[in-house]
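A.B. asks: Here's a sequence, model it:
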Amino acid sequence: MVGNRLSFFAALYKVNEQPKVGMWLLYITIVILAVIVYKLGFAKKLPLGKSAIVYFFLVIGCTILTFFAVFLPVAEGLVVAALILIIYKIRLRQAKKQQTEGEKEGI
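C.D. replies: Predicted structure coming up:
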């Protein structure tokens, strides 16, 4: 049975029962998660035109990922990557804050 093999998000959005709506919801979820992961881990300051090109190809790539995400844990992997990057950014910010506080006390 196909319903037993769906990934978590595909089952959540009931891709097997409502394919059109479910696939659109899965696609939107993957695009949002991919943008978050990109911004947290890889984004650099780029001019507006270059950023538009990067996001355009990111959205195109997410189209392909959506088809894989029906049976493979693509969205779930993006959630894990986003959580890891969020934790990393928080720890990095805390370390920088402690370092600047230590420099102020040393002066």
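
A.B. asks: rest of the way, CA atoms for contacts and neighbours
C.D. replies: Fine.

A.B. asks: What are the boundaries of the helices in this protein?
C.D. replies: When secondary structure is read from DSSP state H, the chain shows helices at 8-12, 19-41, 48-69, 74-106.

A.B. asks: Looks like residue 81 contacts residue 36 (just checking).
C.D. replies: No: Residue 81 is not in contact with residue 36 according to C-alpha atoms under 8 Å; the separation is 9.4 Å.

A.B. asks: One more, so I can put them side by side:
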Amino acid sequence: MLVGSPQISEENLEQLTWLMRATAENPWYGFYGFLAIVALAIIVFNLGFAKKLPILKRVLVYITLIIGCFVLWFLEFFFGAPIIVVLIISGIVLGIYRFRLHLHRQQKNET
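C.D. replies: Next up, the predicted model:
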């Protein structure tokens, strides 16, 4: 249970989102959810949108990305929006796209 919080009844527990229920059992799960969102957002960003930038601009982009991930985590945690699932699917789709693009460029260079 959450430290310093009153006991959560089964009835109240069913009204919570999946991440809130997991966090009620172990407070670290909320943080792990945030880390998962950050990692998946970085992967999706690199697969779909990243360009070669100077180091200072890259650091600024990643700091902004992490701040934006807090908003995504908030939506996942409090409203139950499927942010983690959407990021996984986006990563898979962009990974397939990049792989096919790589194969296409390889074929083009061979001819």
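
A.B. asks: follow-up on the earlier one: who wins for proximity to residue 2 of the first structure among the helices of the first structure?
C.D. replies: Set against residue 2 of the first structure and scored by C-alpha to C-alpha, these come closest in helix 8-12, at 10.1 Å.

A.B. asks: Show me which residues of that closest one are buried.
C.D. replies: 8, 9, 10, 11 (16 or more other C-alpha atoms under 10 Å).

A.B. asks: residues contacting the third one?
C.D. replies: Contacts here follow C-alpha atoms under 8 Å, 6 or more residues apart in numbering; on that basis residue 10 of the first structure touches 22, 23, 26, 69, 70, 71.

A.B. asks: By neighbour count, which of those residues wins?
C.D. replies: Ranked by neighbour count (other C-alpha atoms under 10 Å), those have residue 26 at the top, with 26 neighbours.

A.B. asks: Can you give me every residue that contacts the residue opposite it in the second structure once aligned?
C.D. replies: Residue 26 of the first structure maps onto residue 33 in the second structure, with residues paired by TM-score structural alignment. Shown in contact with residue 33 of the second structure (C-alpha under 8 Å, 6+ apart): 19, 73.

A.B. asks: quick one: residue 33 of the second structure from residue 98 of the second structure, how far?
C.D. replies: Going from residue 33 of the second structure to residue 98 of the second structure by C-alpha to C-alpha, to the nearest Å gives 26 Å.

A.B. asks: Residue 77 of the second structure too?
C.D. replies: From residue 77 of the second structure to residue 98 of the second structure the distance is 31 Å (C-alpha to C-alpha).
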